[in-house]
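Colleague: quick one, fold the following:
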Amino acid sequence: MLKLKTYMEQVRECTDIAVYCYPIYDTDKRYYEASDFSDDPWIIINIAKNEIYARHGYIFTDPDLYDFFMGQLWYVPTVEAEDFDDSVFNEYERANLQLVSQLDKH
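Modeller: Model (predicted):
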């Protein structure tokens, strides 16, 4: 996750606590296009994808994702992976999840 911290500080110039207070993308409020991610490294695309799950309390089994989201002030883990139901996603989240899943090629 050091790559993520470096990216946020050097590329997005976010060096304050805001990086921990808000999700990186508004994938629950607007539609994104592939071009919106064209300058982002794969780690940011992967985080964007998993933020969609994190907003709904998904508890990550991947230790890196778990640690990352536990460090976010907005994240409240409430649903075990095996109990998660993706019907909670709104239309923006469904469309954006499909997009970032196609782009997440690491």
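Colleague: only C-alpha atoms for contact and neighbour calcs from this point on.
Modeller: OK.
Colleague: so where do the helices sit in the chain?
Modeller: 2-10, 18-21, 42-54, 63-70, 91-103 (DSSP state H).
Colleague: K29 is nearest to which of these?
Modeller: Of all these, it is helix 91-103 that lies closest to K29, at 6.2 Å by Cα to Cα.
Colleague: which neighbouring elements make contact with that closest one?
Modeller: helix 42-54 (3 or more Cα pairs under 8 Å, 6 or more residues apart in numbering; DSSP states H and E).
Colleague: one step back: point out the most buried one among the helices of the chain.
Modeller: helix 42-54 (a mean of 21; mean count of other Cα atoms under 10 Å).
Colleague: which strands and helices sit next to it?
Modeller: Using 3+ Cα pairs under 8 Å, 6+ apart, helix 42-54 sits against helix 2-10, helix 91-103.
Colleague: so the longest one versus helix 42-54, what angle?
Modeller: When you say that, I think you mean helix 91-103. Angle, helix 91-103 to helix 42-54, by axes from the mean of the first three to the mean of the last three Cα atoms, to 10 degrees: 150 degrees.
Colleague: surely T27 touches I52?
Modeller: Yes - counting by Cα atoms under 8 Å, I52 is a contact partner of T27 at 6.8 Å.
Colleague: let's compare: structure for the following, please.
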Amino acid sequence: MKNNQPKSNKGLIAVMVLIIVVILILSGVVGYMLFGEQLGLTKLFSHETTAPATEEITTAAVTTAEPTTAEPTWEVPDIVGMKANDAYTALNHAGTRFEIKREYSEDVDAEHVISQSPDAGTVIKDSEKVLVIISKGVDQPNTTPPATQPSTGATSPTKKHSSGSSGDYILDGSDKRYVSFNEVTPLSEWEMTIALNEIYARRGRKFSTPPLQEYFSSKSWYKGTISPSDFNEGSLNQYEAANVQTILAVMSERGYR
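Modeller: This next block holds a predicted model:
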């Protein structure tokens, strides 16, 4: 019996050690489960499978831009083949600016539109113009064109003019209606100049040209308060803006501008 006692003690010690090891392991597992995340032990025993969330920075990407006023645009009407006067009216109603050129044509009757640029349906900016080519009819080289009457307006600012029911405007009511091409063409250069500028004079624009300022200052309806540099073209209504274009087109055609 004395020989077997040491073996029994060793066996008992081994069992106790095993029990202690198991208890320690269990304690570690329980401790890890309860406190491992708080103590930062998760990173030691686990692998991150989810990438860290990236915070979206929206305030840096979104910028508050200054409001911009887009330039108005207009769709060009189809005027090819129209009579000149009808074409001008169509362009005015569409809101497009235009300039006129004339060419001889054997295929298109006189005073009809040969072509236009840009084409119908094109959207153009308010500052752009439509080029309108008007037929002068068949070229007759042996026919002497009528002489252009010299302008006397620049030296005759006090010349009397009467037109319309009021007798005080070259083109009466040009702020309330569309002026036709036929109303403008019979006018002299000086009368066209007055007709053009009385549209602005109604809006209180002053004039840097002495003859014009003198002319409008003599009118009872004229109240010039806005200097030329401060005048805003946007103050013109749709009729006035269209009529300005009509008068300018005729003046350009006649070589007055």
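Colleague: got a TM-score for the pair?
Modeller: With the length set by TM-score structural alignment, normalised by the length of structure 1, the two chains reach a TM-score of 0.79; 94 aligned residues with a Cα RMSD of 1.7 Å.
Colleague: re the thing from before, okay, the helices of structure 1 in CSV with distance to S35 of structure 1 next?
Modeller: Listed next are the helices of structure 1 as CSV, based on distance: least, Cα to Cα, whole Å:
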stretch, distance to S35 of structure 1
helix 2-10, 18
helix 18-21, 22
helix 42-54, 12
helix 63-70, 25
helix 91-103, 11
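Colleague: closest to D85 of structure 1 out of those helices?
Modeller: Per Cα to Cα, nearest to D85 of structure 1 of the helices of structure 1: helix 42-54, 10.0 Å.
Colleague: whereabouts in structure 1 does the longest helix anywhere in structure 2 align?
Modeller: Longest helix of structure 2, by residue count under DSSP H: helix 5-35. Aligned by TM-score structural alignment, helix 5-35 of structure 2 falls on no residue of structure 1.
Colleague: could you list the buried residues of that helix?
Modeller: Residues of helix 5-35 of structure 2 classed as buried under the neighbour-count rule (16 or more other Cα atoms under 10 Å) are Y32.
Colleague: if we can go back for a sec, overlap in contacts, T27 and I52 of structure 1.
Modeller: E93 (Cα atoms under 8 Å, 6 or more residues apart in numbering).
Colleague: circling back: save the helices and strands packed on helix 42-54 of structure 1 as a markdown table, and put in distance to P63 of structure 1 too.
Modeller: Shown next, in a markdown table, are the helices and strands packed on helix 42-54 of structure 1 (distance: least, Cα to Cα, whole Å):
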| stretch | distance to P63 of structure 1 |
| --- | --- |
| helix 2-10 | 14 |
| helix 91-103 | 20 |
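Colleague: quick one: closest of the ones you listed to Y66 of structure 1.
Modeller: Here helix 2-10 is closest among those (Cα to Cα), at 14.3 Å.
Colleague: show me what that closest one is packed against.
Modeller: So helix 2-10 of structure 1, by 3+ Cα pairs under 8 Å, 6+ apart, packs with helix 42-54.
Colleague: the helix it packs on against structure 2, how far on average?
Modeller: By mean Cα distance after the TM-score superposition for structure 1, the fitted helix 42-54 of structure 1 averages 0.6 Å away from its aligned residues in structure 2.
Colleague: what's that helix in contact with?
Modeller: By Cα under 8 Å, 6+ apart, helix 42-54 of structure 1 touches 3-4, 23-25, 27-28, 37, 69, 75-77, 89, 93, 96-97, 100-101, 103-106.
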